[in-house]
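Chemist: no sequence for this one, just the structure:
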């Protein structure tokens, strides 16, 4: 019984991003791996947009404008980090999106708990 509890606990400690990208490693061709990562990227982008919009709904007008400005700067950062010679590194996009979504999700949790800090919401965390 104790062994199963340890295994289950360890399974929850494995980061979702590592699991998801490892999931694509089961494919043999680079086409299939790229397709898998592209699907993960699309899902991470949806999650990021959802979290961003929910956070915007919890903050005041001034913070919304600052958050928008920070998000535009972050998009430039992501594009510069994950694009080279007209090609997009889908795995990079996925990882960077997940990191940003997690940062925004943490800020959203703080706002829901009543400890919303504008300085952290608009911080350039990358």
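Modeler: Perfect, thanks for sending it. Only a predicted model underlies this, so the values are computations on that prediction, with no experimental measurement involved.

Chemist: From now on I want contacts and neighbour counts done on CA atoms only, so please keep to that.
Modeler: OK.

Chemist: Can you show me the helices along this protein?
Modeler: Under the criterion DSSP state H, the chain contains helices at 2-13, 16-24, 30-56, 61-82, 90-112, 118-121.

Chemist: out of those, deepest packed?
Modeler: Among these, the stretch with the highest mean neighbour count (mean count of other CA atoms under 10 Å) is helix 90-112, at a mean of 19.

Chemist: Show me what it is packed up against.
Modeler: On a contact count with 3 or more CA pairs under 8 Å, 6 or more residues apart in numbering; DSSP states H and E, helix 90-112 meets helix 16-24, helix 30-56, helix 61-82, helix 118-121.

Chemist: what about versus this one:
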């Protein structure tokens, strides 16, 4: 489970933390120093999904900027970010990410979009 510090401790610095889970139990809770990113992620960036985007067998984090529509991915190696490219710029805000999964069976996560005004899917 990934948590922005702004929602779990009252701080608003945008730090991102990891809670390691075993099913429904927290195996290693946030302890204040187990940060994926301590430099602060601007609060307009919101986690939109998780999945193995690059097919390396490791879960990556997909982010969406609530004001610009930009989409970025944190390519992960465990709890370490290896790269953080913007993969789509200025996607209209009416399009929302509604799911992430390997839809086409190629071993890489795909993003499912829904237009919140028309109901269209992509």
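Modeler: Noted; the coordinates are in hand. Quick caveat, the model's predicted, so the values are computed rather than measured.

Chemist: what TM-score do we get after superposing?
Modeler: Superposed pair, TM-score by TM-score structural alignment, normalised by the length of the second structure: 0.22. Supporting alignment: 47 aligned residues with a CA RMSD of 5.1 Å.

Chemist: sorry, back to before: quick one: the helices and strands packed on helix 90-112 of the first structure as CSV, columns for distance to residue 110 of the first structure too.
Modeler: CSV is the format used below for these (distance: least, CA to CA, whole Å):
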stretch, distance to residue 110 of the first structure
helix 16-24, 22
helix 30-56, 10
helix 61-82, 15
helix 118-121, 10
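
Chemist: For residue 100 of the second structure, which non-adjacent residue is closest in space?
Modeler: Nearest non-adjacent residue to residue 100 of the second structure, counting by CA to CA, 6 or more residues apart in numbering: residue 111, 4.7 Å away.

Chemist: in terms of contact, does that neighbour touch residue 96 like I think?
Modeler: No. Shown here, residue 111 of the second structure and residue 96 do not form a contact pair, counting by CA atoms under 8 Å, at 9.9 Å.

Chemist: Name the nearest residue to residue 2 of the second structure, sequence neighbours excluded.
Modeler: residue 18 is the one closest to residue 2 of the second structure (CA to CA, 6+ apart), at 4.8 Å.

Chemist: What count of nearby residues applies to the one you found?
Modeler: Per other CA atoms under 10 Å, the neighbour tally for residue 18 of the second structure reads 19.

Chemist: where's it relative to residue 35 of the second structure, distance?
Modeler: Noted for residue 18 of the second structure: a distance of 6 Å to residue 35 of the second structure, by CA to CA, to the nearest Å.

Chemist: Kindly report the same for residue 114 of the second structure.
Modeler: Counting by CA to CA, the separation of residue 114 of the second structure from residue 35 of the second structure is 32 Å.

Chemist: Comparing those two, which residue is more hemmed in?
Modeler: residue 35 (20 against 16).

Chemist: ok, that one touching residue 5?
Modeler: No. Counting by CA under 8 Å, residue 35 of the second structure does not reach residue 5; the two are 9.3 Å apart.

Chemist: Would you quantify the distance from residue 21 of the second structure to residue 28 of the second structure?
Modeler: Distance from residue 21 of the second structure to residue 28 of the second structure, counting by CA to CA: 7 Å.

Chemist: If you could redo that for residue 75 of the second structure, that was the one I meant.
Modeler: Residue 75 of the second structure is 22 Å from residue 28 of the second structure, by CA to CA.

Chemist: Comparing the two, which residue is more hemmed in?
Modeler: Neighbour totals were compared for residue 75 of the second structure and residue 28, and residue 75 leads with 23 against 12 (other CA under 10 Å).
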